[in-house]
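Asker: build the 3D model from these lines:
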Amino acid sequence: MNKSSILLIVAAVYGLTAVALGAMGQHAFGLVPGTRESLLFQHAYTYQLIHALLLIWVASQFDQGFWVRSAAYALILGVLMFCGGLYLLVFAGKTAFSWVTPVGGSLIILSWLNLVIHGFKRLKKKP
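Answerer: Sure thing, here's the model as predicted:
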């Protein structure tokens, strides 16, 4: 199995779990609309779903070089840490693992920056 196929699977799992968690958050978890927990939860699954879609695109471009590969790895870990950290905050409160949320957010930002750099590199190569 090649790495782009693995990325596609991870993206699909992120998308699947984001949609499932979004539905469960609305119907099964007892989150009260408008509360801090409800807003954090909504933020987590929205970011997860958006970045699952980005990861699908990144998987299709994986062989384009270092910056895309770096974006893919930062995105996988960033979504896991950022969204997972928010889910943990909603359901367990502040824990010893709360530090993962801002680190994950930074990794997501880094993945977007890597794609910006990749875009500029491609622009320089085109006549």
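
Asker: can we go C-alpha only for contacts and neighbour counts from here?
Answerer: Fine.

Asker: now do the same contact list for the spatially most central residue of the chain.
Answerer: The centre of the chain sits closest to Val79, judged by Cα atoms, centre = their mean, with a distance of 2.9 Å. Taking Cα atoms under 8 Å, 6 or more residues apart in numbering as the definition of contact, the neighbours of Val79 are 47-48, 51, 104-105, 108.

Asker: can you redo the residues you listed as JSON lines with secondary structure?
Answerer: Formatted as JSON lines, these follow (DSSP: H, G, I helix; E, B strand; the rest coil):
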{"residue": "Tyr47", "secondary structure": "helix"}
{"residue": "Gln48", "secondary structure": "helix"}
{"residue": "His51", "secondary structure": "helix"}
{"residue": "Gly104", "secondary structure": "helix"}
{"residue": "Gly105", "secondary structure": "helix"}
{"residue": "Ile108", "secondary structure": "helix"}
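
Asker: structure for this one too, so we can compare:
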Amino acid sequence: MNRTSLFRILIICTGVMGADGVILAAASAHQPDASRLASASSMLLFHAAAVLGAVALIERGLAHLQIGLASAWGLVIGASLFAGDLTLRQYVGHGLFPMAAPTGGTLLIVSWIALAVSAAWPRRA
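Answerer: Below you'll find the predicted structure:
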């Protein structure tokens, strides 16, 4: 799979993350005691924008391709795990699996650090 295809898939993921973030924000505004949904919404919306930024940095050569892509995918997966776990807890009463939200959160932290590292090794001119 080429780089453009990977970028397109990431952008599609961010569109879904953004839409889900808005849906969860609306749901949290209309349901009593829905603070989990507000947190899930924030994670999806903030990290969707971050993934778009990471793709732009990679494309412009300001971030290393492989490290930057790993970071972007980590942001997508981490935010999805975190938000998915909180959403299931709100609606079903249990999470995805034990430690899903902390696993997603840890992956987000590592992915942010990886994005910073990817800027130390940009594309060679």
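
Asker: about what we covered before: so the residue nearest to the centre of the first structure is in which element?
Answerer: In this structure, Val79 of the first structure sits in helix 66-92 according to DSSP states H and E.

Asker: relative to the second structure, what is the average displacement of that helix?
Answerer: Relative to the matching residues in the second structure, helix 66-92 of the first structure has an average distance of 1.1 Å after the fit, by mean Cα distance after the TM-score superposition for the first structure.

Asker: same check, this time on stretch 48-56 of the first structure
Answerer: Relative to the second structure, stretch 48-56 of the first structure is 0.7 Å off (mean Cα distance after the TM-score superposition for the first structure).

Asker: flag every buried residue along that stretch.
Answerer: Within stretch 48-56 of the first structure, the residues that qualify as buried by neighbour count (16 or more other Cα atoms under 10 Å) are 48-49, 51-53, 55-56.

Asker: kindly report the same for stretch 25-43 of the second structure.
Answerer: For stretch 25-43 of the second structure, the buried set under the neighbour-count rule, 16+ other Cα under 10 Å, comprises 25, 28, 34, 36-43.

Asker: also stretch 70-79 of the second structure?
Answerer: Within stretch 70-79 of the second structure, the residues scored as buried using 16+ other Cα under 10 Å are 70-79.

Asker: for stretch 55-75 of the second structure, same thing?
Answerer: Going by 16+ other Cα under 10 Å, stretch 55-75 of the second structure has these buried residues: 55, 57-59, 61-65, 67-75.

Asker: now the helices for the second structure?
Answerer: 3-30, 35-59, 65-91, 100-120 (DSSP state H).

Asker: show the contacting residues for the aligned residue in the first structure for Phe46 of the second structure.
Answerer: Counting by TM-score structural alignment, Phe46 of the second structure corresponds to Ile50 in the first structure. By Cα under 8 Å, 6+ apart, the contact set of Ile50 of the first structure is empty.
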